[in-house]
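Participant: Provided below for reference: sequence and predicted model.
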Amino acid sequence: MTQRTIVRRVRGMDTADGAGVKLKRVIGQPALDMLDPFLLLDEFRSDQAGDYIEGFPDHPHRGFETVTYMLAGRMQHGDNKGNRGDLGPGSVQWMTAGSGLIHSEMPQQEAGLMWGFQLWVNLPASDKMIAPRYQDIPPGDIPVVQPADGVTVRVVAGELAGATGPVSGIATQPVYLDIALDAGARFDLSLPEGHSAFAYVFDGTSATVADGPLARSELAVLSKGDTVSFAADEAARVLLVAGRPLDEPVARYGPFVMNTPAQIHEAIADFRAGKF
């Protein structure tokens, strides 16, 4: 076995997106532009309605996937093809934008805590123009396992302790785990050796990931290897995400992610021409 280690630590950066939604950007900021195949990771968390109430009105996407994981609060997704989806606590939406769509993500509450993550995952060149699709996953469809004493894991994607996450058919073969550690808990997790991987502490004061401590709102970029260890002196929750790197050129412009600048220009022209 090859133990993974922490090769880089990154703290989330306070910013705003959409119509002014306050969030913490962890991937997709100056300190960590991307981690192939992951293009962006945002954590949004506030119990002040003014921080989220305007939501994310209509905006386009092409060439990648968005993954929304709700911990608290309610959001509604809608797009220009008539699709609608409600995201409540514990639910996941894995949206493959593919060739393009225009969608919105709007709060379905006027008070209370809104908390969750949005992850952007790149698509390989061969899939960038496929038809858009959705995987809307309610909380009850996400398996929960206890791989060790004091450890509870929600398996969104990938496999763990005999459970397989409900997300399927994704080119980057992702692993997406919500790991809850009780005080004093520890365990080792197997990962595909060549996958890019990161861990992010989102609840509690800190946790030990791989070979070192990781504070709340801090992300660890992990080395390659087939095993990563977790431990906690106090209760904590950690997001662990891994995926097969694409090793392809990346051209980005706002909500468009392609392989060449020419493809970006084409995406902009198609959007302006109403072809999404």
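Facilitator: Right, received. Where do you want to start?

Participant: rest of the way, CA atoms for contacts and neighbours
Facilitator: Fine.

Participant: separation between Gly204 and Val145?
Facilitator: Gly204 sits 20 Å away from Val145 when distances are taken as CA to CA, to the nearest Å.

Participant: what do you get for Glu159?
Facilitator: Here the distance between Glu159 and Val145 works out to 10 Å (CA to CA).

Participant: neighbours of Ile142, how many?
Facilitator: Using other CA atoms under 10 Å, the number of residues around Ile142 comes to 21.

Participant: am I right that it is in contact with Glu159?
Facilitator: No - in this structure, Ile142 sits apart from Glu159 without contact. The criterion is CA atoms under 8 Å, and the distance is 11.6 Å.

Participant: shared neighbours of these two, anything?
Facilitator: Both Ile142 and Glu159 are contacted by Gly165, under the criterion CA atoms under 8 Å, 6 or more residues apart in numbering.

Participant: second structure for comparison follows:
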Amino acid sequence: MNTRTLARIIPSVAASDGAGVKLRRSLGNAQTLRHDPFLMLDEFYSDDPQDYLRGFPAHPHRGFETVTYMLDGHMRHEDHLGHRGDLGPGDVQWMTAGRGIVHSEMPQQTEGRMRGFQLWINLPAKEKMRPPAYRDIAAREVPVVTLECGGKVRVIAGTLMQEGRIAEGPISGGSTNPLYLDVVLPAGGQFMAPVEPEHNAFIYLYEGEAWVGDDRRELPMRAAGLLSAGEQVRVDTSQVGARFLLLAGKPLGEPVVQYGPFVMNTRQEIEQALADYRDGTLTAPAGSGPEQRRSRNG
């Protein structure tokens, strides 16, 4: 199998969002730094409550999906449809903004560590105005695969094949058919896994040291490594081990026009989203509420 190489490195930069939450942004720190269908990846990580206490008060989205993955801490999601979800360590929320949703994400702690990720995934033009949908995924619903080297992989979305075994995450299918893995490698460990050849893929290293591909190119800490084409991914680590995300998805190949929390295909559609938000008509029509689902095929 043809192994992917590390084709481009996008370092994360310090940023803030919401009401001043401090974070690191790699993909999306400039509008040219995307990897179709992925629009943005934020890592939030702090032991200082002043870095996160003000949270993300009510704000709108249209035209894409958000995935919030918690490692440490407690965050509450509420939206205009009356849905409330509590995210703790290992929990995931997968939200399809579609036509429009107004939601908040607020910390439910006044001390301790708050740590996790938010990923934005684009939607194709034909789905940007669909009714909003969401799923809260408890940590216990996420399969954990033990590697031969002693490492572990949490399969949040897509399918992982390892040594004749198949593990399927709670989210699957859809237009971008995403793969979302959280990989922990012990000292001297190695991770190899097949990836759909037509999918774009990247790795985000958030702990330790990692070398990518057969040529063992080093990926810096807190950087997104965009991968070349290929059929499989290989990551090796040193005596300090590594923790990283592996994300892959089917590219859409469509124009992307973004204005803050709105991601559409044309400037005119962005102007319409802004007008709808001002007029109070951004959100889904009455009676079209969110869809609870087992997978994105449903």
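Facilitator: Now that the structure is in, tell me what you want to look at. Model, not experiment: these values are computed from the prediction.

Participant: neighbours of Gly82 of the second structure, how many?
Facilitator: The number of residues packed around Gly82 of the second structure, counting by other CA under 10 Å, is 9.

Participant: quick check: it vs Met106 of the second structure, distance?
Facilitator: Shown here: Gly82 of the second structure relative to Met106 of the second structure, a distance of 15 Å by CA to CA.

Participant: ditto for Pro170 of the second structure
Facilitator: Summarising the geometry, the distance separating Pro170 of the second structure from Met106 of the second structure, computed by CA to CA, is 24 Å.

Participant: one more: Gly213 of the second structure?
Facilitator: 39 Å.

Participant: repeat for Tyr134 of the second structure
Facilitator: Taking CA to CA as the measure, Tyr134 of the second structure and Met106 of the second structure are separated by 17 Å.

Participant: next one: Ala15 of the second structure
Facilitator: Computed as CA to CA, the Ala15 of the second structure to Met106 of the second structure distance reads 18 Å.

Participant: can you check Thr5 of the second structure too?
Facilitator: Using CA to CA, Thr5 of the second structure is found at 38 Å from Met106 of the second structure.

Participant: the strands in the stretch 1-150 of the first structure, which residues?
Facilitator: According to DSSP state E, counting those that start in this stretch, the stretch 1-150 of the first structure carries its strands in the segments 6-11, 13-17, 21-27, 38-46, 56-61, 64-72, 75-79, 84-87, 92-96, 101-107, 114-122, 133-137, 144-148.

Participant: of the ones you listed, which is nearest Leu246 of the first structure?
Facilitator: Closest of the strands of the stretch 1-150 of the first structure to Leu246 of the first structure is strand 114-122, at 8.1 Å (criterion: CA to CA).

Participant: what helices or strands is that closest one leaning on?
Facilitator: Contact partners of strand 114-122 of the first structure among helices and strands, from 3 or more CA pairs under 8 Å, 6 or more residues apart in numbering; DSSP states H and E: strand 38-46, strand 64-72.

Participant: check the mean deviation of that strand from the second structure.
Facilitator: In this overlay with the second structure, the average offset of strand 114-122 of the first structure from its partner residues is 0.3 Å by mean CA distance after the TM-score superposition for the first structure.

Participant: aligned counterpart of Asp226 of the first structure in the second structure, please.
Facilitator: With TM-score structural alignment as the matching criterion, the partner of Asp226 of the first structure in the second structure is Glu231.

Participant: its match and Pro197 of the second structure, how far apart?
Facilitator: Using CA to CA, one obtains 5 Å as the distance from Glu231 of the second structure to Pro197 of the second structure.

Participant: try Asp136 of the second structure
Facilitator: In this structure, Asp136 of the second structure and Pro197 of the second structure are separated by 30 Å, where distance is defined by CA to CA.

Participant: try Thr110 of the second structure
Facilitator: In this structure, Thr110 of the second structure and Pro197 of the second structure are 45 Å apart, going by CA to CA.

Participant: likewise Arg130 of the second structure?
Facilitator: As defined by CA to CA, Arg130 of the second structure lies at a distance of 29 Å from Pro197 of the second structure.

Participant: quick one: which of those two has more around it?
Facilitator: Neighbour tally, Arg130 of the second structure and Pro197, criterion other CA under 10 Å: the higher count belongs to Arg130, 18 against 15.

Participant: the nearest residue to that one once chain neighbours are set aside - how many residues pack around it?
Facilitator: Counting by CA to CA, 6 or more residues apart in numbering, the nearest residue to Arg130 of the second structure once its immediate chain neighbours are dropped is Gly98, at 4.9 Å. Residue neighbour count, defined by other CA under 10 Å, stands at 22 for Gly98 of the second structure.

Participant: what residues are up against Gly98 of the second structure?
Facilitator: Contacts for Gly98 of the second structure (CA under 8 Å, 6+ apart) come out as 62-65, 123, 127-133.

Participant: from those residues, pick the one nearest Asp182 of the second structure.
Facilitator: Distances from the contacts of Gly98 of the second structure to Asp182 of the second structure were compared by CA to CA; the smallest belongs to Glu65, at 18.8 Å.

Participant: leaving out the residues flanking it, which one is nearest to the closest one?
Facilitator: Of all residues beyond its chain neighbours, the one nearest Glu65 of the second structure is Thr96 (4.3 Å), with distances taken as CA to CA, 6+ apart.

Participant: just Ala180 of the first structure next, same as before
Facilitator: Distances taken as CA to CA, 6+ apart place Arg237 nearest to Ala180 of the first structure, at 4.4 Å, with adjacent residues excluded.

Participant: now check the second structure for the residue matching the one you found.
Facilitator: Counting by TM-score structural alignment, which is the criterion used here, Arg237 of the first structure corresponds to Arg243 in the second structure.

Participant: how near is His195 of the first structure to Phe64 of the first structure?
Facilitator: Using CA to CA, His195 of the first structure is found at 18 Å from Phe64 of the first structure.

Participant: who has more neighbours, these two?
Facilitator: For His195 of the first structure and Phe64, the more surrounded residue by other CA under 10 Å is Phe64, and the numbers stand at 28 against 24.

Participant: just checking, that one touches Thr96?
Facilitator: Yes - contact criterion CA under 8 Å: Phe64 of the first structure and Thr96 qualify, at 6.4 Å.

Participant: corresponding residue for Val201 of the first structure in the second structure?
Facilitator: Under TM-score structural alignment, Val201 of the first structure pairs with Leu205 in the second structure.
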